[in-house]
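A.B. asks: Compute the structure for the input listed below.
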Amino acid sequence: MGKLDGRIALVTGGSSGMGAADAKLLAAEGARVIVADLADDAGQALADSIGGLYRHLDVSDETQWKAVVADVDTTVGHIDILINNAGIVAFTPVATTELEEWNRVIGINLTGVFLGIRSVAESMKAAGGGVIVNVSSTAGIMGYSNLSAYVASKWGVRGLTKAAALDLGKDNIRVVSVHPGGIRTPMTAGMEGSAMYAGQPIPRIGEPEEVAKLILYLVADATYSTGTEFIADGGATVGQVLNV
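C.D. replies: This next block holds a predicted model:
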């Protein structure tokens, strides 16, 4: 018996990194997982390996969201779990960030989360409730230089989570945000040995599976938690260890 037997979960950005780790663990606990991504070959291969389904999805496209959710509702059943994981980063200071780049980051990282929440709300209501986990970042807790659009998007996800939790609580839908620090994913390639981790209480980069375990807890066991943030960052937001 798995913790999620009979549940249907959709994971965006599910073909690699944290999304892939989430999909694998949710499936191992009994969920029927829909891997949603733009990387069709990798996404299909992962879905096949875990007994799930793959669906092509640009999270910033409202029409694609509607089509995917309608298809899942019809062919699999009502969605119980949504992991809004898809995201991108742009390393640009605020003074030189082009509007096109700003809009792209906000469109995927924040508007994509909004569209996901809105698109699955009725499906979850029909299922009797559900859980939405929005993957933000420590950049939704504190500021970072040269990441203006990314930081704005991740703070937005944190605020949207709280508003959605208040709106959807009456329908037995919980909404929480997860705030990873440095995690070993394609987005952080080349940063694994960075000195930035040396001052953390846990002085190393995190692994995608560590975030997935937190997400599993949130969807399966944290039944009295909604609207709040959960941090997996090696203690980075606590402060810096000073070697004096």
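A.B. asks: Please count neighbours and contacts with C-alpha atoms only from this point.
C.D. replies: Noted.
A.B. asks: And the strands in this structure?
C.D. replies: 8-12, 32-37, 53-56, 81-84, 130-135, 173-180, 229-232 (DSSP state E).
A.B. asks: For the last one, give me every contacting residue.
C.D. replies: If you take Cα atoms under 8 Å, 6 or more residues apart in numbering as the criterion, strand 229-232 is touched by 138, 158, 176, 177, 178, 179, 180, 181, 210, 211, 214.
A.B. asks: would you turn these into JSON lines with neighbour count and distance to residue 131?
C.D. replies: Below are these laid out as JSON lines (neighbours: other Cα atoms under 10 Å; distance: Cα to Cα, whole Å):
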{"residue": "138", "neighbour count": "22", "distance to residue 131": "21"}
{"residue": "158", "neighbour count": "25", "distance to residue 131": "16"}
{"residue": "176", "neighbour count": "27", "distance to residue 131": "8"}
{"residue": "177", "neighbour count": "29", "distance to residue 131": "11"}
{"residue": "178", "neighbour count": "25", "distance to residue 131": "13"}
{"residue": "179", "neighbour count": "21", "distance to residue 131": "17"}
{"residue": "180", "neighbour count": "24", "distance to residue 131": "19"}
{"residue": "181", "neighbour count": "21", "distance to residue 131": "22"}
{"residue": "210", "neighbour count": "15", "distance to residue 131": "19"}
{"residue": "211", "neighbour count": "24", "distance to residue 131": "16"}
{"residue": "214", "neighbour count": "16", "distance to residue 131": "14"}
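A.B. asks: Quick one: those residues as a markdown table, columns for distance to residue 231 too.
C.D. replies: Below are the contacts of strand 229-232 laid out as a markdown table (distance: Cα to Cα, whole Å):
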| residue | distance to residue 231 |
| --- | --- |
| 138 | 7 |
| 158 | 12 |
| 176 | 11 |
| 177 | 9 |
| 178 | 6 |
| 179 | 5 |
| 180 | 6 |
| 181 | 8 |
| 210 | 11 |
| 211 | 9 |
| 214 | 9 |
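A.B. asks: Can you lay out the strands of the chain as CSV showing distance to residue 202?
C.D. replies: Below are the strands of the chain laid out as CSV (distance: least, Cα to Cα, whole Å):
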stretch, distance to residue 202
strand 8-12, 28
strand 32-37, 31
strand 53-56, 35
strand 81-84, 26
strand 130-135, 21
strand 173-180, 13
strand 229-232, 11
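A.B. asks: Figure out which of the ones you listed is closest to residue 144.
C.D. replies: strand 173-180 (14.1 Å; Cα to Cα).
A.B. asks: one more, for comparison:
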Amino acid sequence: MTGDHLGHDLRGKVAVVTGAASGIGRATVGLFADYGMAVVAEDINPGVGDLVPEGDSVIPYVGDVGDEGAAVGAVQLAVERFGRLDVLVNNAGIIVNKPVVETSLDDWNRIIATNATGAFLHTREAMKVMIPQSAGSIVNIGSYACFQSFPTISAYAASKGALAQLTRTAALEGVEHGVRVNAIGVGDVVTNILDDPDALVEHGKGAPICRAADPVEIAHLIAFLASGLASYAVGAVWMYDGGMSVAVPN
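C.D. replies: Okay, the predicted model is just below:
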């Protein structure tokens, strides 16, 4: 796979990217724009328009992904402005680090609403457009917590486990209509999901690769899975975590 081949495949396609104002989402919007795609860049941050690339092909959209109206609105905007929807990237995500006994119902509901319900709502609305087109690709941003866990991330791990199962089920429902659904199980990526990004840098040193990832590294795999070059990828959780998911702790 080369950048030229990938860019040729993606040029002219239309995407919705959630969590677009920072981290993986922002890097993905930038890469998609470089490849000549049109993008609805969605984020709860009202400043998203100042944080994504400027241009007629990138439209900022302010919305809470866990709100049904936001999912409907983002997909409608893509179709009304660009005439179709080819790619959905469910990237928005939050975390709280608390033991189970200290996790409030509000903590739990916020994490599930953003990480799992938000992905469900956007997937549902995107598939309503993609199935009649007989084409589309949905890429969900998961985590090594799709399969594994550690203390203090019960709500986050539950949400990512749900996301993995949503990926598999939607993939089975979509594939006969030309819609592919896959997920990426990322490891530590230097984003603002924590108040202290340096904590991600330090935690990443515990992976076999001995570092955390840059958001652009994840964006490149998103672009591949979004493209026709990944036409045989269906319902998979692509582990992209520097080896964290295969290492046995010393």
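A.B. asks: before we move on, back to that, of all the contacts of strand 229-232 of the first structure, which comes closest to residue 170 of the first structure?
C.D. replies: Distance to residue 170 of the first structure, by Cα to Cα, is smallest for residue 176 among these, at 15.3 Å.
A.B. asks: Quick one: map the closest one onto the second structure.
C.D. replies: When the second structure is aligned by TM-score structural alignment, residue 176 of the first structure is paired with residue 182.
A.B. asks: is it true that residue 171 of the second structure touches residue 177?
C.D. replies: No: between residue 171 of the second structure and residue 177 there is no contact under Cα atoms under 8 Å: 10.0 Å.
A.B. asks: Touching, residue 115 of the second structure and residue 160? I think so.
C.D. replies: Yes: look at residue 115 of the second structure against residue 160 with Cα under 8 Å: they come within range, at 7.0 Å.
A.B. asks: Show the contacting residues for residue 247 of the second structure.
C.D. replies: 207, 208.
A.B. asks: and if you look at residue 17 of the first structure?
C.D. replies: Contacts of residue 17 of the first structure by Cα under 8 Å, 6+ apart are 184, 185, 186, 208.
A.B. asks: For the last one, give me its contacts.
C.D. replies: Residues touching residue 208 of the first structure, when contacts are defined by Cα under 8 Å, 6+ apart, comprise 17, 18, 21, 183, 184, 185.
A.B. asks: Pull the distance from stretch 116-125 of the second structure to the chain's centre.
C.D. replies: Mean C-alpha position of stretch 116-125 of the second structure versus that of the full chain (Cα atoms, centre = their mean, to the nearest Å) differs by 11 Å.
A.B. asks: Could you tell me how far the spatially most central residue of the first structure is located from residue 165 of the first structure?
C.D. replies: Nearest residue to the geometric centre of the first structure (Cα atoms, centre = their mean): residue 85, 2.4 Å. To residue 165 of the first structure, residue 85 of the first structure is 17 Å away according to Cα to Cα, to the nearest Å.
A.B. asks: Matching residue 75 of the first structure against the second structure, which residue comes up?
C.D. replies: So, by TM-score structural alignment, residue 75 of the first structure is matched to residue 81.
A.B. asks: dump the residue contacts of the corresponding residue of the second structure for residue 126 of the first structure.
C.D. replies: When the second structure is aligned by TM-score structural alignment, residue 126 of the first structure is paired with residue 132. Residues near residue 132 of the second structure by Cα under 8 Å, 6+ apart: residue 177.
A.B. asks: Residue 223 of the second structure contacts residue 33, correct?
C.D. replies: No: applying Cα under 8 Å as the test, residue 223 of the second structure and residue 33 come out as separate, 11.1 Å apart.
A.B. asks: The first structure: helices as residue ranges?
C.D. replies: 17-28, 40-49, 62-75, 99-106, 112-127, 148-168, 208-220 (DSSP state H).
A.B. asks: got these as CSV, with distance to residue 237 of the first structure columns?
C.D. replies: As requested, the helices of the first structure are exported to CSV (distance: least, Cα to Cα, whole Å):
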stretch, distance to residue 237 of the first structure
helix 17-28, 20
helix 40-49, 32
helix 62-75, 34
helix 99-106, 23
helix 112-127, 23
helix 148-168, 14
helix 208-220, 16
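A.B. asks: Quick one: closest of those helices to residue 56 of the first structure.
C.D. replies: Judging the helices of the first structure by Cα to Cα, what sits closest to residue 56 of the first structure is helix 40-49, at 6.5 Å.
A.B. asks: so what does that closest one touch, helix or strand wise?
C.D. replies: strand 32-37, strand 53-56 (3 or more Cα pairs under 8 Å, 6 or more residues apart in numbering; DSSP states H and E).
A.B. asks: State the span of the second structure onto which the longest one is aligned.
C.D. replies: With TM-score structural alignment applied, strand 32-37 of the first structure matches the range 38-43 in the second structure.
A.B. asks: average gap between that stretch and the first structure?
C.D. replies: Stretch 38-43 of the second structure differs from its equivalent in the first structure by a mean of 0.7 Å after superposition (mean Cα distance after the TM-score superposition for the first structure).
A.B. asks: Now do the contacts for residue 65 of the second structure.
C.D. replies: 18, 43, 44, 71, 92, 113, 114, 118, 119, 121, 122.
A.B. asks: Name the nearest residue to the counterpart of residue 108 of the first structure in the second structure, sequence neighbours excluded.
C.D. replies: Superposed on the second structure with TM-score structural alignment, residue 108 of the first structure falls opposite residue 114. Once flanking residues are discounted, residue 114 of the second structure sits nearest to residue 66: 5.0 Å by Cα to Cα, 6 or more residues apart in numbering.
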